[in-house]
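Student: Just a sequence and a predicted model for now, questions to come.
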Amino acid sequence: MIDIFVKDAKPAAEGPAEYFTGKVTITAPFNTTEPARVSGATVSFPAGARTAWHTHPLGQTLIVTEGQGWVQEWGDAARSINQGDIVWIRPGVKHWHGASATTSMTHIAIAEAEQGKVVDWLEHVSAEQYPQ
């Protein structure tokens, strides 16, 4: 059996304020069916918008499709990401990602569930932690 997730079949959703800073838009979310564990979505961040700190039990892949942004692992400096970049975040790594202060950024986010869990959300990225 083949499933096709038709573009725009599901309306875009605003990223919840408890997990995002700024008006983030989530489109084209998808979940596979067991035994597969993959899920993902296209996430658009206007300038200055970002995720909260979080982890993924089996890691996460980001494919930057537009713009420029940041990704940061806890304890390390933020790193610039740009259109065309592919980012692999290892399992359990505390991190955040989002747009730069002056440029929007869109990425496709892909992660696998472990025992039904894809992400553990943590605290928001502070203004001091966000690169200007």
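Tutor: Sure thing, it's come through.

Student: okay, CA-based contacts and neighbour counts for the rest of this
Tutor: OK.

Student: host element of the most centrally placed residue in the chain?
Tutor: With distances taken as C-alpha atoms, centre = their mean, residue 109 lies nearest the centre of the chain, 5.0 Å away. When elements are assigned from DSSP states H and E, residue 109 belongs to strand 105-112.

Student: Tell me which helix or strand comes right after that strand.
Tutor: Scanning onward from strand 105-112 (DSSP H and E), the first element met is strand 120-121.

Student: Would you check that the residue nearest to the centre of the chain makes contact with residue 56?
Tutor: No - at 11.5 Å, residue 109 does not count as touching residue 56 under the criterion of C-alpha atoms under 8 Å.

Student: let's bring in a second one:
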Amino acid sequence: MEITRTRPDSQAGPAEHFTGTVWLDEVAAPPAPSRLRMFSVHFAPGARTAWHRHPHGQVLHITEGVGLVQRRGGPVERVKAGDTVWTGPGEWHWHGAAPGAFMTHLAVVEAAADGTTADWGCLVDDDTHSA
């Protein structure tokens, strides 16, 4: 058993993967052979990810606020604190805060054998985000 009492500093979400102000806090990244990764992600109102997909899927658990999620070809859906979203392996999607609301979620992924946790696509435009 290992108890982690200190965490890496918060990291700003890079502009090539996020629109708006986003902060990422690593919660868990256990040593191999585990490939689990967990982050707490904090989105300012209207902030969001770019389109992306995960090799083994992703679980999002909304811990506070109101957000939006969309899978490619599907409708934009509202999520709120207490909701959990499963995105399947290789499924293109985006997520972020609703306009006018902050949103925080826990994001859990399993890295691929090469350490990859996400493949990134284009940024989500304002028209798609506000749909």
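Tutor: Yes, it's here. It should be emphasised that the depicted structure is a prediction, and the values quoted were computed from it without experimental measurement.

Student: residue contacts, the counterpart of residue 32 of the first structure in the second structure?
Tutor: Alignment note (TM-score structural alignment): residue 32 of the first structure maps to residue 30 of the second structure. By C-alpha atoms under 8 Å, 6 or more residues apart in numbering, the residues touching residue 30 of the second structure are 36, 37.

Student: Return the distance of residue 30 of the second structure relative to residue 1 of the second structure.
Tutor: Distance check for residue 30 of the second structure against residue 1 of the second structure: by C-alpha to C-alpha, to the nearest Å, it reads 11 Å.

Student: Would you map the helices across the second structure?
Tutor: Secondary structure of the second structure (DSSP state H): helices at 126-129.

Student: picking up where we left off before, in the second structure, what residues pair with the strand holding residue 109 of the first structure?
Tutor: Under the alignment (TM-score structural alignment), strand 105-112 of the first structure falls on residues 103-110 in the second structure.

Student: circling back: quick check: chain neighbours aside, which residue is closest to the residue nearest to the centre of the first structure?
Tutor: residue 62 (4.7 Å; C-alpha to C-alpha, 6 or more residues apart in numbering).

Student: From residue 87 of the second structure, how far off is the equivalent of that neighbour over in the second structure?
Tutor: In the second structure, residue 62 of the first structure lines up with residue 60, judged by TM-score structural alignment. Remark: distance between residue 60 of the second structure and residue 87 of the second structure (C-alpha to C-alpha) = 8 Å.
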